[in-house]
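Asker: Okay, here's the prediction I keep looking at, along with the sequence it came from:
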Amino acid sequence: MFKRLYHLPREARDTLFLLLVIAWTIGPQTAQLPLWCSGMAAAVLLWRGWLAVQGQPLPSRWWLMALLVLATTGTAFTYKTILGRDAGVTFIVVLLALKTLEMRARRDAFVIFFLGFFTLLSNFFFSQSLLTAASMLVALLGLLTALVNAHMPVGRPPLLQAAKTAGWMALLGAPIMAVLFMLFPRIAPLWGLPGDAMSGRSGLSASMQVGTIASLALDDSIAMRIRFDGPPPAQPDLYFRGPVLSSFDGREWRPLRSNFPPHYQLQPELQVQGEPVKYQVTLAANNRPWLLVLDATPTKPEIVGYTPSMSPDLQWLSDQPIADLVRYRATSYPQFRHGPSKLAVGLQDYVDLPPGFNPRTLQLAAEMRRSPELARADTPALVNAVMERLRTGGYQYTLEPGVFGTHTADEFWFDRKAGFCEHIASSFVLLMRALDVPARVVTGYQGGQLNNVDGMWTVRQSDAHAWAEVWMATQGWVRVDPTSTVAPARTGAFQRLQAPQSVFAQALNTMSPGFAINLRAMWEAANNRWNQWVLNYSQAKQLDLLRNLGFETPSWEDLSYVLIALIVLASLVGAAWTLWERYHQDPWLRLLHGAQQRLQRAGLASSAQTPPRQLATLLQQQWPGDPAQARQLSDWLLRLEAWRYAPNPTAATLGTLRREFRQLPWPARQP
């Protein structure tokens, strides 16, 4: 097969290489593209490759029109529009594939090259990871190689030669790109393009229907990375606060919408004590306004470009959704107290239950209240009683509980006796409310994993968690995690949720678990460096760079001045290099090149490799004008060649030849 490919005509070989590069370019986007788009692009590329190998003619324009109409209809049907990011990327991928079916001339190939460059850039709309960047670098070199190969002379030039030229082009352009990256003024981090609101991914949600977190807990992607300034808290104490859900309609938990006037609603009343924990968070984009911090954080997180504010339930929110990778610093106090210390009117919002739901849970609460040991029990005793029921009642922690029915708490307490953290927390809060104890659900992330390579803690989407808070007199809101009673290891250091692994990852873990862990840690550390120094290279870092260069109060204007100065300096260096090369190039070759250009203008074809003697022969054979003029030019060319091979050539003789060159009657340009 390879022998047959080697003996294909050059046009077929170049086409197959270009099709391979196109497939590599659009391959990473298949996860975001509709299934029909990926299938159509693959079918078209395979069809075009078969036509190239078989030497068959390209399809007629009617075929292309039919496929274009089909692609347009599919895009409009899938996205209800042909505009926007997702629809636009889908359409450009299909157009790139279809364009290969009308590649009849070099002009068509150039259109494909530049469509390929645009499609390459569109990959970064969906991912700016280090792996995506490395893949697109290979695609860039492939497209440059195909572009260089298209400009090479006829014959069968080796593809490796074109690849070397493309590599040198990329290396020569890299310093310019590095300077532009570091100094070109920007408003947001790299690719700071707002994502589509409906496309955001997060391990959390603004609401919680029983079962939703279970489906996201198996997502192994990184939600955030934390670097502690000092010793971190114990892993069971790593609770990163997200949305607090206090209103329940029987099916879904939502943030509180109180019916009380503002002066009756509860306030944070946060009091902290003990030693603070200072740390830096690198938060992945989630298209939500949540700033995840440890419980509890009394002061604003330090974040550039956003204005944080704290809600009454201690959740920190930004003034706009987090659409890019961001970093911020925060100071938290693991020892804290918040909420009213005495009964308040606003606490009624946290004991409300929707009518007609979970009748068996309500009956269980009534039975507990009638029991002698709990008839007059305070809130801590009631909490302990419910936790003891979880501990001894045969309840289990599972990653596959499914979505519960109408009476979610009844199913958990009496039927399934198994669930994920959201089922356990929701059922716990509903039972506490039935016992007339104010309670609410808190969602966020719990735990994390230390990366021994760079010393940062990695919190994944699989660490998404839900726990409860109950109100106790004199103490305010107190965290209670019922999941830790059912499965203590879930909030400890020895058992974390594991996402499904590929066959290769499973085999690697089987052969060498330690090597697999270290390899993953090294990759995540490298990817974090990429995030910190490339994706999160913001305007603030640019200004910090200018401060290090001596600017006291740098601004955008200073960035522009430095960039312009570097461009002028680079231009001057290039001009100086050109002049130096001009005066230090072989003067004999420069003189011969001038003669060749003068004769080519008169219609005498020659190449850079044509020697003076052959030029003299062409003059004698093809000169249409005065023979004496031809002999004069031929004599000069022969003396030029003689000087080149003389035993002791002198500069004076070459100077004479140079003066004669300017005085000779060279022919005028032919019309």
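Answerer: Done, it's in.
Asker: For the rest of this, base every contact and every neighbour count on C-alpha atoms.
Answerer: Will do.
Asker: so after the strand or helix carrying residue 558, what's the next helix or strand?
Answerer: Using DSSP states H and E, the element containing residue 558 is helix 556-584. Under the assignment DSSP H and E, the closest C-terminal helix or strand after helix 556-584 is helix 587-601.
Asker: Okay, one more to line up with it:
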Amino acid sequence: MLTRLTTLPREARDTLFLLLVIAWVLLPQVGNLPLWCSALAGAVLVWRGWLTLQSRPLPGKWWLVGLLALTIAATLMTHRTLLGRDAGVTLLVVLLTLKTLELRARRDAFVVFFLGFFCMLSNFFYSQSLLTAASMLLGLLGLLTVLVNAHMPVGKPPLALAARTAGGMVLLGAPIMVVLFLLFPRLAPLWGVPSDAMTGRSGLSASMQVGNIATLALDDSVAMRIRFEGRPPPQQDLYFRGPVMSSFDGREWRPPLFNFSPRGGQGGVGSNLSVAGAPVSYEVTLEPTSRPWLFVMEAAAQSPVLPGYRSVMQADLQWTVNRPITDLVRYKAQSYPIFRHGPTRPVFGLREFVALPPGFNPRTLALANEIRSDPRYRNASNAQLVQLVLDRLRSGYTYTLEPGVYGQHTADEFWFDRKEGFCEHIASAFVILMRAMDIPARIVTGYQGGELNGVDGFWVVRQSDAHAWAEVWQEDRGWVRVDPTSAVAPGRTGAFQRLAAPQGVVAQTLGNISPTLAAQLRATWEAVNNGWNQWVLNYTQGKQLNLLKEIGFDSPSWEDLSYVLLGIIVLAALLGAAWTLWDRTQHDPWLRLLARARRRLAKAGIDSTPATPPRQLAQQVLARYGGGSGSPGQALHDWLMQLELQRYAATSSGQRSQRREIRRLRQQWSALAWPA
């Protein structure tokens, strides 16, 4: 099979290589495209490859028109529109693959090339990770290779030669790309990657149903990274606040309907936040969540600094922004580990936090009445009752990732039947029992803990760190954090005692061979990926202006940025022109072309000296490979004779005509097929 591929005609070989490059470019899109689109694209590429191998004619235009009409209808049914990111990428993939079925002329090939470039860029609409960038760099080299190969019309030039030329083009263009990246003004939103759908990976949900966070705990992907200024707080104090749930329908917890005023709130239950002690300053790099939530360590009194967003603190201390976060963002915040919030005296609005739906958890309600009616606890404070329930949790209850499916009465099953659960089961059962004892309580969701990456010094918070805890109201103190999971499993909020997410085959193999090596490789990769996020994806306008400050500008502006960029472009153009003029005066292009031919012939076993003329080289080629019309040896002989003719039989034509003839000979040399 391999021998057959190497002996294919040039057109068939080039077509198969082009199809392979297109498949590589489209492969990362499979998870973002509708299933029918991925299946259609794969089928069309395989069909086109089969037609090429079998030397079959391409389908007629009515086949293409029918497939195009069918895909447009399918796109409308899937996305309900032909506009927007998802529908546009779907149509782009379909058009690219269908265009390969009418790849008859050179013009058609160029259309396919440039559609391939657009499809390559569309991968960044969904992911700007380092892995995506690396794979698309290979795709870029592949597309440039087929583009360079298409400009070699004579013979059967090896693809390796076109790949070397494409690689040289990339290296020559790399300095220009770096300069444009550093200095081209960031004009949001034109610079940003469009994200027009709520289809990104979410961290926590807007509601909490038993089993929801347990699913997230199986996800070991990064939720956010934190860099502290100075010494970080203890790991057990790292509570990053997210949505607060207080409305309960018997199965599902939801945020309150009215949660807008941090001061007064609904019924006087506002934040009333007061802080003490020294603040903790830190910077968060948050992965896309498609939710308008900012996760900050409890409790942040001032708005996090997030350029381009408008943030506000809700009555329950949760920070939100004016639009969903669909791209990687970075913000600075200050939090006070010592704080107090909420009303310190009973108010009407607290009744909302003791409400329970009728008909649910009768045994839990009976337990609450039993505790309340016990003479020992008749005059107990809320804090004493909380301690009583925590003591109950410490004896006979288990923290597990697989608690099974809970029924209608979730709190009853936890307290009396299963006696095991994940943090959401424990927190929900705890809050229900508190409310049944007429103690205001609510659930807070977010992330707890994290681990320090020793390579780059960032704290990594994963989706598996998603957590749920409780807040209980106490007179003279307000809302007090109570983590009932810590009573069941103290290690959950401590260091290195988490339930582990399942690992892949490679991670398991490395872990079995050397756990230390596996952990080090993971930390190194995450540090590299974090560096990509910090210095490439988060290269903002502020960083551009700071760069100008470092090179001597006192108060840089966009105008200064434009002047620097224009100056570099002009300087580069002048240097290029000067080098070209110097190169023409210092080097004879004919001699360089002859030296290139000598080096290639020497690798083939035909030795020569600098004094050997092209005619003698041509005779050596015939003696070694033989002649004959159309043979590679004859073509090489004829080219060498043309080279000698251009030098020694030159007419009185102008210098421009001679340079044009040298360029023609250089192109022919690149396209020559060498004898085996």
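Answerer: Sure, I can see it. If you're wondering where the values come from, they're calculated on a predicted model, not measured in any experiment.
Asker: TM-score of the superposition?
Answerer: Once superposed, chain against chain, the TM-score is 0.85 (TM-score structural alignment, normalised by the length of the first structure); 608 aligned residues with a C-alpha RMSD of 2.6 Å.
Asker: Give me the mean deviation of the helix holding residue 558 of the first structure from the second structure.
Answerer: Helix 556-584 of the first structure, aligned to the second structure and superposed, deviates on average by 2.3 Å (mean C-alpha distance after the TM-score superposition for the first structure).
Asker: ditto for stretch 514-530 of the first structure
Answerer: Following superposition, stretch 514-530 of the first structure is found to deviate from the second structure by 0.6 Å on average (mean C-alpha distance after the TM-score superposition for the first structure).
Asker: Onto which residues of the second structure does that stretch map?
Answerer: Residues 516-532 of the second structure are matched to stretch 514-530 of the first structure when aligned by TM-score structural alignment.
Asker: Now do that stretch: everything it contacts.
Answerer: Here stretch 516-532 of the second structure makes contact (C-alpha atoms under 8 Å, 6 or more residues apart in numbering) with 129-130, 453-456, 507, 510-511.
Asker: Make a ChimeraX selection of whichever of these turn out to be buried.
Answerer: In ChimeraX syntax, the buried subset of those is picked out as below (16 or more other C-alpha atoms under 10 Å):
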select :130,453,507
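Asker: residue contacts, residue 248 of the second structure?
Answerer: Counting by C-alpha under 8 Å, 6+ apart, residue 248 of the second structure has contacts 254, 355-357.
Asker: Separate out the buried members of the residues you listed.
Answerer: Buried members of the contacts of residue 248 of the second structure, scored by 16+ other C-alpha under 10 Å, are 254, 355-356.
Asker: returning to what we had before: for the helix holding residue 558 of the first structure, the distance to its chain's centre please.
Answerer: 34 Å (C-alpha atoms, centre = their mean, to the nearest Å).
Asker: and it, which residues are buried?
Answerer: 556, 558-559, 563.
Asker: next one: stretch 407-418 of the first structure
Answerer: 407-413, 417-418.
Asker: who's in contact with stretch 343-353 of the first structure?
Answerer: Under C-alpha under 8 Å, 6+ apart, the answer for stretch 343-353 of the first structure is 246-249, 256, 258, 260, 264-266, 430, 433-434, 436-440, 473.
Asker: now, which of the contacts of residue 248 of the second structure sits nearest residue 500 of the second structure?
Answerer: Taking C-alpha to C-alpha as the measure, residue 500 of the second structure sits nearest to residue 254 out of the contacts of residue 248 of the second structure, at 27.9 Å.
Asker: Could you save the contacts of stretch 516-532 of the second structure as a markdown table and add columns showing distance to residue 182 of the second structure and secondary structure?
Answerer: Output for those, formatted as a markdown table (distance: C-alpha to C-alpha, whole Å; DSSP: H, G, I helix; E, B strand; the rest coil):
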| residue | distance to residue 182 of the second structure | secondary structure |
| --- | --- | --- |
| 129 | 19 | coil |
| 130 | 18 | helix |
| 453 | 28 | coil |
| 454 | 29 | coil |
| 455 | 26 | coil |
| 456 | 23 | coil |
| 507 | 37 | helix |
| 510 | 39 | helix |
| 511 | 40 | helix |
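Asker: Where do the strands of the stretch 401-550 of the second structure begin and end?
Answerer: Secondary structure of the stretch 401-550 of the second structure (DSSP state E, counting those that start in this stretch): strands at 420-421, 441-448, 451-452, 459-462, 466-474, 478-482.
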